[in-house]
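Participant: Here is a sequence with its predicted model. Questions after.
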Amino acid sequence: MLSFGANDIKLYFSAMSMDRRIFFVVFDQFELLDLSGPSSVFNAAKALMKQPAYEIHVLSAAGGLIQSRTGIEVNSQSLATFDVRRSDTILVVGGSQKAIKQVSVDDVVQNWLAKNAEKAERVGSICTGAMVLAANGLLDEKRATTHWADLSLMADKYPCVDVAKDALYCVDGNIWTSAGVTTGIDMAMAMVGKDHNTKVMHEIARWLVVYAHRPGHQSQFSELLMAQHSPRFADIIGWIDGNLHHSIKVAEMAKQALMTERTFYRKFTDEIGCTPSKFLENRRLFRAKQLLESEGVVKSIFSKVGYQSELGFRNAFAAKYGLSPSLYKRMHCSSCALK
């Protein structure tokens, strides 16, 4: 029979009271999806784990109803209501450009962040909320990201920030920053995975019907979209697409483009936004997704997209998309049974 002493009971109830609190800092004209997406992740964790796990609180400078950019109002509690503790997470959401400028210099928000940021387990942002953190010195000497449209602005305005221009989200110490709106979901799932385990993270993804988890280093840009608007490389891209099942070298691409290899590499990288080799890998994996969504058999796809081994293909696919080819097929192939 188990027995508990007074100290054991004290420790037990202390642990029970330390469920992680997630503080979303909002303001007038904030981006609603920056709040609803990540908060749904934490709420799903509570439901799936059948335990509190997280307390979600929406905070603003004065509390009360706060209007989002969509016109939908959200009730909030004032920042002064809470003193942050070591197990808490502070997340500043994004919003309109005008709103971000205003909240960045709001005395109440500034003082609260200055007082509590060092106390929290994590301090982070979704989308342009990173500009608020940067304005308050919380990203100095930290690697961070924000929405692609504001990357250059953040780099110019806050030179002390190590701006990651090609990431879905960044983690530097206890600082977490995410890129465009939906990447807040990826970052929230990464937090849950760190707090608990990847099994919970994948269950949340299945529950919310989203990708299992996109790694933070995955690009927030689509080099394919950029390539489609590149007259200079349209022909070579068409040639690449027609030869994905072959082994292709950069030298061969350069020959097709009627350039020296060095010139081709430089011009392609500058215009498309990634190296020729990386573009080729991404095209192979994109084609593999298309085959998985139709009637392609996982074991036969790797050779059709130019991989020499099934293991190499599976590892590359998982690194790119955050889930295995088999799981992707189960999620996206509605016309065929998994083979």
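Facilitator: Cool, the structure landed. Source: prediction; values computed, not measured. Numbering: from 1, shown residues only.
Participant: from here on, contacts and neighbour counts on C-alpha atoms
Facilitator: OK.
Participant: Quick check: residue 207 vs residue 47, distance?
Facilitator: Applying CA to CA, to the nearest Å, the value for residue 207 to residue 47 is 10 Å.
Participant: actually residue 323, not the one I wrote
Facilitator: As defined by CA to CA, residue 323 lies at a distance of 23 Å from residue 47.
Participant: And those two? Which one has more around it.
Facilitator: residue 323 (19 against 13; other CA atoms under 10 Å).
Participant: which one is residue 116 nearest to, not counting chain neighbours?
Facilitator: residue 84 (5.8 Å; CA to CA, 6 or more residues apart in numbering).
Participant: now that neighbour, what's its secondary structure?
Facilitator: Using DSSP: H, G, I helix; E, B strand; the rest coil, the structure places residue 84 in coil.
Participant: so who does it touch?
Facilitator: 116, 119-120 (CA atoms under 8 Å, 6 or more residues apart in numbering).
Participant: Which residue ranges of the chain form strands?
Facilitator: Taking DSSP state E as the test, the strands found in the chain are 20-25, 54-60, 64-67, 73-78, 89-92, 122-125, 143-144, 162-163, 169-172, 175-178.
Participant: Dump those to CSV, plus mean neighbour count and distance to residue 109.
Facilitator: Formatted as CSV, the strands of the chain follow (neighbours: other CA atoms under 10 Å; distance: least, CA to CA, whole Å):
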stretch, mean neighbour count, distance to residue 109
strand 20-25, 22, 9
strand 54-60, 19, 8
strand 64-67, 17, 15
strand 73-78, 16, 10
strand 89-92, 26, 10
strand 122-125, 25, 14
strand 143-144, 24, 20
strand 162-163, 19, 23
strand 169-172, 21, 22
strand 175-178, 28, 18
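Participant: Would you reformat these as a markdown table and include distance to residue 230?
Facilitator: Shown next, in a markdown table, are the strands of the chain (distance: least, CA to CA, whole Å):
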| stretch | distance to residue 230 |
| --- | --- |
| strand 20-25 | 40 |
| strand 54-60 | 44 |
| strand 64-67 | 41 |
| strand 73-78 | 42 |
| strand 89-92 | 37 |
| strand 122-125 | 33 |
| strand 143-144 | 29 |
| strand 162-163 | 26 |
| strand 169-172 | 28 |
| strand 175-178 | 28 |
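Participant: what's the closest of these to residue 200?
Facilitator: When these are compared by CA to CA, strand 54-60 sits nearest residue 200, at 13.5 Å.
Participant: and that closest one, what does it pack onto?
Facilitator: strand 20-25, helix 32-49, strand 73-78 (3 or more CA pairs under 8 Å, 6 or more residues apart in numbering; DSSP states H and E).
Participant: With residue 304 as the reference, name the closest of the ones you listed.
Facilitator: Checking those against residue 304 by CA to CA gives helix 32-49 as the closest, at 36.2 Å.
Participant: Next, the angle from that closest one to strand 54-60.
Facilitator: Interaxial angle of helix 32-49 relative to strand 54-60 (axes from the mean of the first three to the mean of the last three CA atoms, to 10 degrees): 160 degrees.
Participant: The structure to be compared is supplied as follows:
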Amino acid sequence: MTKRSVLVVLFDDVQSLDVTGPVEVFVGASESLPHPGGYEIRTASLGGAPVLTSSGLRIVPDGSLEDAPAPHTLLVPGGEGVGRPDPRLVDRLRAHASRAERIVSVCTGAFLLAEAGLLDGRRATTHWAYCDRLARKHPAVDVDPDPVFVRDGEVVTSAGVTAGIDLALALVEEDLGREVADQIARHLVVFLRRPGNQAQFSAQLAAQTAKREPLREVQRWIAEHPGGDLSVESLAVRARLSPRHFARTFRSETGMTPGRYVERVRLEHARRLLEHTGDGVQEISRACGYGTPEAMRRAFVRTLGSAPTEYRRRFRPLDIG
């Protein structure tokens, strides 16, 4: 089996975990194979100079970006250094990307890809805290703040920091099969290997906290009673507002409609029950306010791309004992 070459781009103030997380996955996959194959990792910087990560760790690259051969996978990590990219680095990224079969960014590495024009007209993501900034700075990029990672053709972008491990595991599964990816996940003691379209964070974090106490109380009530009557009319009564005023105010203060917020809370609660309990799908659907297993199935397929039973099978906590 021919090894797939992975070129990891290094620069000053890179986030060290954006580099080491994916590298550990790729190296582990190679070592797990019963025959030569997997990945050949090469790190490179401008001129081959050592780089200092944002945490103070010094990394000595394997060589220079100028002399690096064309890679199968070009991996661009993020970090504070993306805020002041060297034009020579952007030029080298553009040159390597033109020859790579797959272009990958971790966290804010998406800013470097965007700077090189590699995300124009494409759907992409980055760390949730920087999605708005990426969209403002590069309006030609279709920024999606929700997923853990996004694939658009040969370009794959991921969310913040540890999402790079999720992305690398997904690429290993694509290249070498699910069995190898699961084995590496167990070795790294990854608690939950997340699907790419899973939300980066919980509904409570995704939405802003309302300024008014009645609306904050409604948010708490929704989180604590996902199986209850969470219609706009019922929640408006709890907030002591008319349904129309409640819906308008809730969206204004949280950045999310009541229906969308309820949908996220219910899905999040259902996922936790599937991951951590042996409760049946019918029981979970009732506990989470879906009413029927079919309603929950539709919500899972629409949002996560898999039915509840498949989600439980693939993304339950890994047995590493």
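Facilitator: In hand now; what should we look at? From a predicted model like this one, the values you see are computed outputs, not experimental measurements.
Participant: TM-score of the superposed pair?
Facilitator: The TM-score (TM-score structural alignment, normalised by the length of the second structure) is 0.82; 311 aligned residues with a CA RMSD of 3.1 Å.
Participant: Using CSV, lay out the helices and strands packed on strand 54-60 of the first structure together with distance to residue 232 of the first structure.
Facilitator: Formatted as CSV, these follow (distance: least, CA to CA, whole Å):
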stretch, distance to residue 232 of the first structure
strand 20-25, 45
helix 32-49, 37
strand 73-78, 48
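Participant: Figure out which of the ones you listed is closest to residue 220 of the first structure.
Facilitator: Proximity to residue 220 of the first structure, assessed across these by CA to CA, is greatest for helix 32-49 (15.8 Å).
Participant: what range in the second structure does that closest one sit on?
Facilitator: Aligned by TM-score structural alignment, helix 32-49 of the first structure corresponds to residues 16-33 of the second structure.
Participant: Only the buried residues of that stretch, if you could.
Facilitator: Buried residues in stretch 16-33 of the second structure, counted by 16 or more other CA atoms under 10 Å: 16-19, 21-23, 25-26, 28-30.
Participant: same deal with stretch 274-289 of the first structure?
Facilitator: Residues of stretch 274-289 of the first structure classed as buried by neighbour count (16+ other CA under 10 Å): 274-276, 279-289.
Participant: One more: stretch 128-144 of the second structure?
Facilitator: 128, 130-131, 134-135, 138, 140-144.
Participant: what span of the first structure lines up against that stretch?
Facilitator: Using TM-score structural alignment, stretch 128-144 of the second structure pairs with 148-164 in the first structure.
Participant: who's in contact with the match of helix 32-49 of the first structure?
Facilitator: Contacts of stretch 16-33 of the second structure (CA under 8 Å, 6+ apart): 8, 36-39, 41, 53-55, 57, 77-79, 106-107, 161-162, 164-165, 167-169, 172, 180-181, 183-184.
Participant: rerun at 7 Å
Facilitator: The contact list for stretch 16-33 of the second structure (CA atoms under 7 Å, 6 or more residues apart in numbering) reads 37-39, 53, 77-78, 106, 161, 164-165, 168-169, 180, 184.
Participant: Could you count how many residues lie near residue 2 of the second structure?
Facilitator: Other residues near residue 2 of the second structure number 9, with proximity taken as other CA under 10 Å.
Participant: residue contacts, it?
Facilitator: residue 37.
Participant: quick one: it from residue 35 of the second structure, how far?
Facilitator: Distance from residue 2 of the second structure to residue 35 of the second structure, counting by CA to CA: 10 Å.
Participant: can you check residue 154 of the second structure too?
Facilitator: Distance check for residue 154 of the second structure against residue 35 of the second structure: by CA to CA, it reads 27 Å.
Participant: Next, count neighbours for the counterpart of residue 97 of the second structure in the first structure.
Facilitator: Under the alignment (TM-score structural alignment), residue 97 of the second structure maps onto residue 117 of the first structure. Per other CA under 10 Å, the neighbour tally for residue 117 of the first structure reads 22.
Participant: which residues touch residue 117 of the first structure?
Facilitator: residue 123.
Participant: quick one: the helices in the stretch 151-300 of the second structure?
Facilitator: Applying DSSP state H, counting those that start in this stretch to the stretch 151-300 of the second structure gives helices spanning 163-176, 178-187, 203-206, 213-224, 232-239, 243-254, 258-276, 281-287, 293-304.
Participant: helices or strands next to the first one in the packing?
Facilitator: Contacting helix 163-176 of the second structure under the criterion 3 or more CA pairs under 7 Å, 6 or more residues apart in numbering; DSSP states H and E are the following elements: helix 16-32, helix 178-187.
Participant: so can I have TSV of these showing distance to residue 204 of the second structure?
Facilitator: Listed next are these as TSV, based on distance: least, CA to CA, whole Å:
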stretch	distance to residue 204 of the second structure
helix 16-32	26
helix 178-187	28
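Participant: just curious, which of the contacts of stretch 16-33 of the second structure is nearest to residue 240 of the second structure?
Facilitator: Out of these, the member with the shortest distance to residue 240 of the second structure (by CA to CA) is residue 161, at 41.6 Å.
Participant: Can you get me a residue count around the closest one?
Facilitator: 22.
Participant: got it, and residue 209 of the first structure?
Facilitator: Neighbour count of residue 209 of the first structure, defined by other CA under 10 Å: 10.
Participant: Same check on the one 5 residues further on?
Facilitator: The local packing of residue 214 of the first structure (other CA under 10 Å) involves 23 other residues.
Participant: How about it: what's its closest non-neighbour residue?
Facilitator: Nearest non-adjacent residue to residue 214 of the first structure, counting by CA to CA, 6+ apart: residue 322, 4.7 Å away.
Participant: So that neighbour is in contact with residue 215, correct?
Facilitator: Yes - here residue 322 of the first structure reaches residue 215: they are 6.1 Å apart, a contact under CA atoms under 7 Å.
Participant: list the residues that contact both of the two?
Facilitator: What both residue 322 of the first structure and residue 215 touch, as defined by CA under 7 Å, 6+ apart, is an empty set.
Participant: how much space between the residue in the second structure that residue 70 of the first structure lines up against and residue 126 of the second structure?
Facilitator: Residue correspondence to the second structure (TM-score structural alignment): residue 70 of the first structure is matched to residue 55. Note on residue 55 of the second structure: its distance to residue 126 of the second structure, by CA to CA, is 20 Å.
Participant: Have a look at those two and say which one is more surrounded.
Facilitator: residue 126 (32 against 12).
Participant: The closest residue to the more buried one other than its chain neighbours: what's it in contact with?
Facilitator: Excluding the flanking residues, the one nearest residue 126 of the second structure by CA to CA, 6+ apart is residue 159, at 4.3 Å. By CA under 7 Å, 6+ apart, residue 159 of the second structure lies in contact with 106-107, 125-128, 148-149.
Participant: what number of residues lie near residue 78 of the second structure?
Facilitator: There are 30 residues near residue 78 of the second structure, going by other CA under 10 Å.
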